[in-house]
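1. kindly return the folded structure for what I paste below:
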Amino acid sequence: MSTGLAKWAGELAKGVHGFWEKGRWTPLAISARHRAKIRKETLLAGGEWPYDAPRKPERTKMKGHKVDREAALKRARTVELMEKMPQMLADMKKRRWERKLTEKK
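-> This is a model prediction of the structure:
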């Protein structure tokens, strides 16, 4: 443990950037620049730095226009529906014919 880390270990254990105390936010007594210097010294000396904040997952959303990304999906869906079209038309005609027969009674 470097001397700076030993000196400020209690303060760094309170939180990465600060902490809540009695209902109010309290920043650390050590500046961000000094904290970064101590962190760098510790890591260069081969030590471990347990005070980093947990990282958020990386953003996986693609950039660009949605219409460009989904165009291929729409074309594939259209091909599937066109293959089913004769059966769909036959079913529709059958339903219409059955409805017409029930209305006559």
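2. switch to C-alpha atoms for all contacts and neighbour counts from now on
-> Will do.
3. how about the contacts made by residue 42?
-> Residues counted as contacts of residue 42 (CA atoms under 8 Å, 6 or more residues apart in numbering) are 1-2, 5, 48-49.
4. before we compare anything, build this one as well:
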Amino acid sequence: MAGKAAAASAAATAARWAEGYPWREKLAKYKGELGKGMWGYWELGAWKPLGISARKRARLRKEVLLAGEDWTYDPPRGEMRTKRKGHKCDRISAEKRANTVELMKKMPQMLLDYKKRRWEKKMKEEEGGKS
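-> Sure, this is the predicted structure:
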């Protein structure tokens, strides 16, 4: 007797899968809920979980994607982390060394500018002292 019930249940399940998982009806039914977020949403200061469980949501998403349709209810993915691993002091010292190399390339011109400024200041002081 239990074997007949199990066989009938298996036959009903097979018939349902033969026609396919009715994802279009499910998508239409939960369209408003799926647009509210992935796990839930805040409403009037209280957290509200979705009306569809995460397992059913994942199954529905899988069926839609397998059917070749677009699933637009996932939140946008953030950028990948660009922060490198390692000690900050090592990165900073490398940046300082690179900066020092750039400044040393400019050093002859900087020295000439400095000498010119000092000479101009000296000439101004001498003119001010003579008058």
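5. before we move on, the earlier item: can you put the contacts of residue 42 of structure 1 in TSV and add neighbour count, distance to residue 41 of structure 1 and secondary structure?
-> Shown next, in TSV, are these (neighbours: other CA atoms under 10 Å; distance: CA to CA, whole Å; DSSP: H, G, I helix; E, B strand; the rest coil):
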residue	neighbour count	distance to residue 41 of structure 1	secondary structure
1	15	10	coil
2	13	7	coil
5	17	9	helix
48	11	11	coil
49	13	10	coil
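6. tell me which of those residues you also see in structure 2.
-> Contacts conserved in structure 2 for the contacts of residue 42 of structure 1, counting by both residues aligned by TM-score structural alignment, their matches' CA atoms under 8 Å: 2, 48-49.
7. how about the secondary structure of the residue minimising distance to the centre of structure 2?
-> Among the residues of structure 2, the one closest to the centroid is residue 78, at 1.0 Å (CA atoms, centre = their mean). When classified by DSSP: H, G, I helix; E, B strand; the rest coil, residue 78 of structure 2 comes out as coil.
8. what does it align to in structure 1?
-> Alignment note (TM-score structural alignment): residue 78 of structure 2 maps to residue 56 of structure 1.
9. which outside residues touch stretch 19-30 of structure 2?
-> By CA under 8 Å, 6+ apart, stretch 19-30 of structure 2 touches 51-52, 60, 63-64.
10. who wins on neighbours among the residues you listed?
-> residue 60 (20 neighbours; other CA atoms under 10 Å).
11. and the helices in structure 1?
-> With DSSP state H, the ranges of helices along structure 1 come out as 3-12, 32-44, 66-104.
12. make JSON lines out of these and add distance to residue 20 of structure 1.
-> Formatted as JSON lines, those follow (distance: least, CA to CA, whole Å):
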{"stretch": "helix 3-12", "distance to residue 20 of structure 1": "13"}
{"stretch": "helix 32-44", "distance to residue 20 of structure 1": "18"}
{"stretch": "helix 66-104", "distance to residue 20 of structure 1": "42"}
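13. out of the ones you listed, flag the one nearest residue 18 of structure 1.
-> Each of those has some distance to residue 18 of structure 1 by CA to CA; the shortest is helix 3-12, at 8.6 Å.
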